[in-house]
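J.: compute the structure for the input listed below.
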Amino acid sequence: MAEAHQAVAFQFTITPEGIDLQLSHQALRQVYLSGLRSWKKRVTRLKNNVITGVYPASPSSWLFVVIAILATMYTRSDPSMGLIAKIQEHLPVSDSLSIQCRTVVSAVLFSTLLWFSLIFTMRLCLKQLLSYHGWMFEQHGKVSNTTKIWAAMVRIFSGRQPLLYSYQGSLPNLPVPTVKDTVNRYLESARPLMSDSEYERITTLAQEFESSLGNRLQWYLKLKAMWASNYVSDWWEEYIYLRGRGPIMVNSNYYGMDFLYVTPTPIQAARAGNTLHACLLYRRKLNREEIKPGRVPGLNIPLCAAQCERIFNTTRIPGEETDSLTHWQDSEYVAVFHRGRYYRLWLYHAGRMLSPREIEHQVQRILDDPSAPAPGEAKLAALTAGDRIPWAQARKEFFSSGVNKRSLDCIEKAAFFVALDDDEQGMMGDDPAGNLDRYAKSLLHGKCYDRWFDKSFTVVVYKNGKNGLNAEHSWADAPIMAHVWEYVMTTDCFQLGYNEEGHCKGDVSSSLPQPSRLTWDIPVQCQERVDQSLAVAQALADDIDFHVFPIQEFGKGAIKKCKISPDAFIQIALQLAYYRVRHKTQRIVLKSVHLKLTLAEEPQVSRITLTMNMFH
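T.: Model (predicted):
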């Protein structure tokens, strides 16, 4: 209750003499500083919206256009060809405005319209340029003159120093391919995998589809493409991910590893301190749009950054028919799991971000807490690991009101989830390969109840200082999370660092509130649902055969020298493995397949991780 009393800004007592009002100046100061931080974020967001809205121009270019137009007017020339005079005629007549002032106002209005017209033209030109796809079909090492000219024009119209979302308004809409092209590509890919009789049959079916149902469906797609920048993304998100009623653990969620051969500190709380602080630094850069937009390597072609919006403060909410993704604008805390207990850990205090040393101190308080889990609390997260319909029903029945709803809201609205594991992982002992297998399985599914699989991502910190992550897949593709994790690891080791004892650098404020335990009231019926979901998830986890192959002989640089992408290399490896087992080529459909490819330039740190349940 101590932290609850600290949160009271004022209290009053009614006495016979009147009302005795007592103000807590410290609490009021906390409220003020928290509100100040919120308003700073709003101002930053507004400023970025203005800069992004006028890109590829800049707000300062408006002043340049105004000065240029006014300068030409003072030289007795009219660049507007009479438009400034027309605008002046329609201005309201006022005694406070002289003729000269009305002329200046008209010139400013004309300059603003001209400025917006230039922005629109530049955006249109950039959008048309980005619609060119000829660069995709260029041979390696040979670039045509057309592509070179096109690349130069893209650079000219792309502007300078773009923010993360600057290109969003200039990206072309996803084109709808013709039915004939789609059918031809399908038949071309199917031909090597079928006998003559099978191919003849599939060709007949494809032609029937093209001449009948295909044309009707094509009109629906064209109509949708007129209203949406990407006619397939929302359907893909819903029908490929959110409508799946099986467990998302293993089937959808993926994982990310720590450095294989380096552990910056063996202290669990210290590693958590730097890792969580680095995540906050990335989120601050994300909110300020200071992260450079992604581009195609070697070319100045921007990539869509829309998926970055949901990295933090995002949760997948279960439903009986389909799940939904909910994103909140901001969250100043993370939800932490340790030894079957849940905590709210505030990462901001007095309107500022906690230092790594302060986060370490708070995490250590959680690790030192001797209290036991409440009945039904320890394995509660198994609901997120099992089938979706039972979880949706249990959420509606047991978590829609009262203390359970408040605690569940705390987890779902957190910036992300943190799991403090009691076991040790990594390349240890005499069996490094076997240890990597266990390490990967721990990150992928853990104990099936120590990860909140619905959160956008879970940071896992082990007892020996190793860390990793488990990420939910529906909100973004894996490269988005890979960029976050790369930033976190490099910032942790090469910027934040640790002192000689292995602790985080910096000092600890004496006024930090204790991390608060989340309280639950889990009835017996709900505990039975938890056990059922855990049984489903455990059976799935036990069915996973996992082996990690650390590759020492080569890295991605060697693969690229063969003029092949690392992804294509793995696809060929899968086909070759199937051929060696079955002695024939076949279209491979993988059920519950998890492919992690991190091939570095240097072979010492390269690794390939491949998991599969079965071939069909």
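J.: make it CA atoms for all contacts and neighbour counts henceforth
T.: OK.
J.: residues near Pro175, how many?
T.: Burial of Pro175 is recorded as 13 neighbouring residues (other CA atoms under 10 Å).
J.: which SS state does it fall under?
T.: With DSSP: H, G, I helix; E, B strand; the rest coil as the basis, Pro175 sits in coil.
J.: so the nearest residue to it once chain neighbours are set aside is in which element?
T.: Distances taken as CA to CA, 6 or more residues apart in numbering place Ala225 nearest to Pro175, at 7.7 Å, with adjacent residues excluded. Per DSSP states H and E, Ala225 falls inside helix 213-227.
J.: helices or strands next to that helix in the packing?
T.: Taking 3 or more CA pairs under 8 Å, 6 or more residues apart in numbering; DSSP states H and E as the contact definition, the neighbouring helices and strands of helix 213-227 are helix 179-190.
J.: quick one: the helices in the stretch 251-400 of the chain?
T.: Chain-ordered helices for the stretch 251-400 of the chain, with DSSP state H, counting those that start in this stretch as the definition, fall at 268-287, 356-367, 388-398.
J.: do the same with the stretch 51-200 of the chain
T.: Along the stretch 51-200 of the chain, the segments classed as helices by DSSP H, counting those that start in this stretch run 59-74, 83-89, 99-130, 145-157, 179-190, 196-211.
J.: and Pro566, which of the ones you listed is closest to it?
T.: With distances scored as CA to CA, the stretch of these nearest to Pro566 is helix 179-190 (20.8 Å).
J.: separation between Gln425 and Tyr462?
T.: Per CA to CA, to the nearest Å, Gln425 is found 7 Å from Tyr462.
J.: returning to what we had before: list the contacts of the residue nearest to Pro175.
T.: When contacts are counted by CA atoms under 8 Å, 6 or more residues apart in numbering, Ala225 is found next to Asn173, Leu174, Pro175, Val176, Tyr231.
J.: redo those as JSON lines? Include distance to Arg284.
T.: Rendered in JSON lines, the data for the contacts of Ala225 read as follows (distance: CA to CA, whole Å):
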{"residue": "Asn173", "distance to Arg284": "29"}
{"residue": "Leu174", "distance to Arg284": "31"}
{"residue": "Pro175", "distance to Arg284": "34"}
{"residue": "Val176", "distance to Arg284": "37"}
{"residue": "Tyr231", "distance to Arg284": "31"}
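J.: for the helix or strand hosting Leu610, name the packing helices and strands.
T.: According to DSSP H and E, Leu610 maps onto strand 607-611. Packing contacts for strand 607-611, counted by 3+ CA pairs under 8 Å, 6+ apart, involve strand 546-550, strand 594-598.
J.: tell me the contacts of the nearest residue to Ser324 once chain neighbours are set aside?
T.: Nearest in space to Ser324, with sequence neighbours left out and distances taken as CA to CA, 6+ apart, is Ile317 at 5.2 Å. With contacts defined as CA under 8 Å, 6+ apart, Ile317 is in contact with Asp323, Ser324, Leu325, Thr326, Asp454.
J.: Three-state assignment for Glu424, please.
T.: On the three-state scheme (three-state DSSP), Glu424 is labelled coil.
J.: one more, so I can put them side by side:
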Amino acid sequence: MAALRLSPAVRKLKLKALCWAASPGERCIARAPVGGWTLQRASSSSSIPDTDYLHQSIVPTHHFQKSLPRLPIPKLQDTVCRFLNAQRPLLDNDQYRRTEQLAHDFEQGIGKQLHEELVAQDKKNKHTSYISGPWFDMYLSARESVVLNFNPFISFNPDPNPAHNNQLIRAVNMTVSAVRFMKTFRAGILEPEIFHLNPAKSDTAVFKNIIRFVPTSISWYGAYMVNAYPLDMSQYYRLFNSTRIPRPVQDELFTNDSGKHLLVMRNGHFYIFDVIGQDGKITKPAEILAHFKYILSDSSPPPEFPLGYLTSENRDTWSSLRQRLLEAGNAEVLNKIDCAVFCVCLDDITIKDHVELSHNMLHGNGFNRWYDKSFSFIFTKDGCAGVNFEHSWGDGVAVLRLLNEVFKDTINRPAALPTTQPAAVDSSHNVQKLEFKLDDVLKEGILNAKEKFSTSVSSLSMDATEFKKGGKVLLKKHNLSPDSVAQLTIQMAFLRQYNKTVPTYESCSTAAFKHGRTETIRPATIYTQKCCEAFVKEPSKHSISDLKAMIGECSKYHWQLTKEAAMAQGFDRHLFALYHMTKSKGMPLPELFQDPSYIQINHNILSTSTLTSPAVQSGGFAPVVPDGFGVGYGVHDNWIGYNISSYPARDVKEFIKCIYKSLDDIFDVLDGQSING
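T.: Here you go, the predicted structure:
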């Protein structure tokens, strides 16, 4: 449709509404739009039909999907310009001149040809986006273990009712709420995901009663007229009954929504029971409670050969061993795992601090996980709850919506209370413990996987800090982007510790477009470099007003980069698509893609992602390179938190100290105080 080609003026209006950092491409921790909007928005649904559903939206779930704008392909000259701007703080003059020449040669030569082919290909595939196929290929063809390399975690805040922070109660409540979410989504009555720029006009019964009658082919435009921006929801169907299946060369995403059972893991054993009955209703909470209690009463020691370790293996190795499992007569049990609605992991540990919580939710002990499930709820003995999710099927927007809805529902309508008694049912007839047939090759494979897993996770360090001197409220009073200050702090800390500016990755959702995934914000800029050097190397040479002005320059430019990324006007995905095209066609790799500077900027030493939501305590992920940091952070109203990981090549404890010192200096300057170098 011609109307999809929005004018520049319309685009400017749109990007005011659609700028928030979200899920990274290689690592995903999402951020809810401003002020915990996801929870507030969800509460505006109409009446709840019955206890099997979250709510009943009068606007169908996929009402806007057909008319979503298509993901734009940036102009090649803009991509080259943005690429060079991002390279400037990373290179010396000679390196930059060489890269600049290669980039312009690419723009005028082979890059122009590849870009034209990409545009032509995109016009033939209007049902999707230009990045969707290459992005799935990137994830599914990766042969590394999904553990640490891809799967991130998000941990829930405690339930406001302390009595509900119990392993059994939380497991029942979150299981029921998640199944309610699934049923609401599949019934088409889950509220569409919409960013409301002016909720007083668009998040109202009047608007919903009008927009539901607008044809789906133009419904997006109806929402746009009142500054409401529907988001892509195509990833949601992979949340449930889905598993990543290892295959040679490239894995497969498997979804079979006929599965009615839950997969439960405890002590390395596998159990299943139905959470949806023959009548299509959710199993009664008291029965689910009885089944969980029955599983927890199983005194069997961990299996000698815990199968869960295999999902932490190299994907080709795991593919070969899975084929061996099938040939050994395990097809039925594997299918039950793959078809399960989702996975619940009941861990027999008590969390002593935030670092232990992060390690447990990110990787755990290896044998009580099935890392290939689309997502797994994890519940510790003391009632801590979190989610570990496989990343290839989708990004953090879908996962965070699930978490927010589940958390809100468990608070407002808990399915089980501390006084709830387990149903008088014979769980031994309803709960099936899965047994596997293992030959010597499989047993050896499991032991090898266990050894590799232990070596891998033992090399990961994590640490965290909370800065309580200010947050979003104070920064906005100074007309600063909170995210820009959080990112400036990361740059300043790394310069303080290592005296370098390095490639940095921050993700941004492009869910405003049909089948959008993510774009990259590049927070290391000439402005952050100048500001960091002033703070770290020569603070006494600059007045407080000069330092404030530098912070303001960083904020202004970072906000520009964020707006561009949210509108799919970065450079990373465009160049990635062109690179993917050369590889898929078997063409010689263009010189630009062989340039050490191009390779370096994609070696993201600082991989960062942000997360703030009323449902979420923290989130985290491993570094994307051996000599990197994985930086999860959240800017809250009156405090800022960082959750950081590293391998032995970097000192995470020292980096945390440098983060805190940098925050201290920035907030002192904003308060009109001088700083010490």
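J.: so after superposing, what's the score?
T.: Both chains were compared after superposition, and using TM-score structural alignment, normalised by the length of the first structure their TM-score is 0.69; 458 aligned residues with a CA RMSD of 2.8 Å.
J.: what do we get in the second structure for the residue nearest to Ser324 of the first structure?
T.: Using TM-score structural alignment to pair residues, one finds that Ile317 of the first structure aligns to Ile245 in the second structure.
J.: look up how far Lys260 of the second structure lies from that match.
T.: Ile245 of the second structure sits at a distance of 19 Å from Lys260 of the second structure (criterion: CA to CA).
J.: what of Trp220 of the second structure?
T.: Where Lys260 of the second structure is concerned, Trp220 of the second structure sits at a distance of 34 Å (CA to CA).
J.: now His363 of the second structure
T.: Between His363 of the second structure and Lys260 of the second structure the distance is 27 Å, computed by CA to CA.
J.: before we move on, what about Ile110 of the second structure?
T.: Ile110 of the second structure sits at a distance of 52 Å from Lys260 of the second structure (criterion: CA to CA).
J.: show me which of the two is the more surrounded one.
T.: Between Ile110 of the second structure and Lys260, counted using other CA under 10 Å, the more crowded position is Lys260 (22 against 15).
J.: pretty sure that one sits against Phe342.
T.: No: look at Lys260 of the second structure against Phe342 with CA atoms under 8 Å: they stay out of range, at 9.9 Å.
J.: out of the helices of the stretch 51-200 of the first structure, which one sits most buried?
T.: The highest mean neighbour count among the helices of the stretch 51-200 of the first structure, using mean count of other CA atoms under 10 Å, belongs to helix 99-130: a mean of 17.
J.: that one vs helix 59-74, what angle?
T.: 130 degrees (axes from the mean of the first three to the mean of the last three CA atoms, to 10 degrees).
J.: what helices and strands are in contact with helix 99-130 of the first structure?
T.: Under the contact criterion of 3+ CA pairs under 8 Å, 6+ apart, helix 99-130 of the first structure touches helix 59-74, helix 83-89, helix 145-157.
J.: so what's the residue count around the alignment partner in the second structure of Lys405 of the first structure?
T.: Matched by TM-score structural alignment, Lys405 of the first structure corresponds to Ala331 in the second structure. The burial count assigned to Ala331 of the second structure is 14, neighbours taken as other CA under 10 Å.
J.: hang on, Ala331 of the second structure packs against Gln323?
T.: No: if you go by CA under 8 Å, Ala331 of the second structure and Gln323 don't touch, sitting 9.4 Å apart.
J.: with adjacent residues omitted, what lies nearest to whichever residue in the second structure pairs up with Phe209 of the first structure?
T.: Structural correspondence for Phe209 of the first structure with respect to the second structure (TM-score structural alignment): Phe106. Beyond its immediate neighbours in the sequence, the residue positioned closest to Phe106 of the second structure (CA to CA, 6+ apart) is Leu592, lying 6.6 Å away.
J.: before we move on, what SS does that neighbour have?
T.: Leu592 of the second structure carries the three-state label helix when classified by three-state DSSP.
J.: and it, how many neighbours?
T.: 23.
J.: repeat for Tyr557 of the second structure
T.: Look at Tyr557 of the second structure: counted by other CA under 10 Å, it has 18 neighbours.
J.: ok so it is a helix residue?
T.: Yes: counting by three-state DSSP, Tyr557 of the second structure is located in a helix.
J.: who are the contact partners of it?
T.: Tyr557 of the second structure sits in contact with Tyr527, where contact means CA under 8 Å, 6+ apart.
J.: next one: it relative to Glu506 of the second structure, how far apart?
T.: Relative to Glu506 of the second structure, Tyr557 of the second structure is positioned 14 Å away (CA to CA).
J.: now do Trp370 of the second structure
T.: Distance, Trp370 of the second structure to Glu506 of the second structure, using CA to CA: 28 Å.
J.: likewise for Gln497 of the second structure?
T.: With CA to CA as the criterion, Gln497 of the second structure and Glu506 of the second structure are 20 Å apart.
J.: just Glu327 of the second structure next, same as before
T.: On the measure of CA to CA, Glu327 of the second structure and Glu506 of the second structure end up 44 Å apart.
J.: ok, the two, which is more surrounded?
T.: Ranked by neighbour count (other CA under 10 Å), Glu327 of the second structure and Glu506 place Glu506 first, with 26 against 11.
J.: so that one makes contact with Ser609?
T.: Yes: A contact is recorded between Glu506 of the second structure and Ser609 when judged using CA under 8 Å, the distance being 5.7 Å.
J.: run a quick neighbour tally on the closest residue in space to Leu444 of the first structure that isn't next to it in sequence.
T.: Distances taken as CA to CA, 6+ apart put Tyr255 closest to Leu444 of the first structure, at 5.4 Å, once the chain neighbours are dropped. Look at Tyr255 of the first structure: counted by other CA under 10 Å, it has 25 neighbours.
J.: what of Ala120 of the second structure?
T.: By the criterion of other CA under 10 Å, Ala120 of the second structure has 11 neighbours.
J.: what's it aligned with over in the first structure?
T.: In the superposition onto the first structure, Ala120 of the second structure corresponds to Leu223 when matched by TM-score structural alignment.
J.: dump the residue contacts of its match.
T.: Leu223 of the first structure makes contact with no residue under the criterion CA under 8 Å, 6+ apart.
J.: from Ile608 of the first structure, how far off is it?
T.: As it turns out, when the distance is counted by CA to CA, Leu223 of the first structure lies 43 Å from Ile608 of the first structure.
J.: repeat that for Gly298 of the first structure.
T.: Computed with CA to CA, the distance linking Gly298 of the first structure and Ile608 of the first structure is 25 Å.
J.: these two: which is more packed in?
T.: For Gly298 of the first structure versus Ile608, the count of surrounding residues by other CA under 10 Å is larger for Ile608: 16 against 6.
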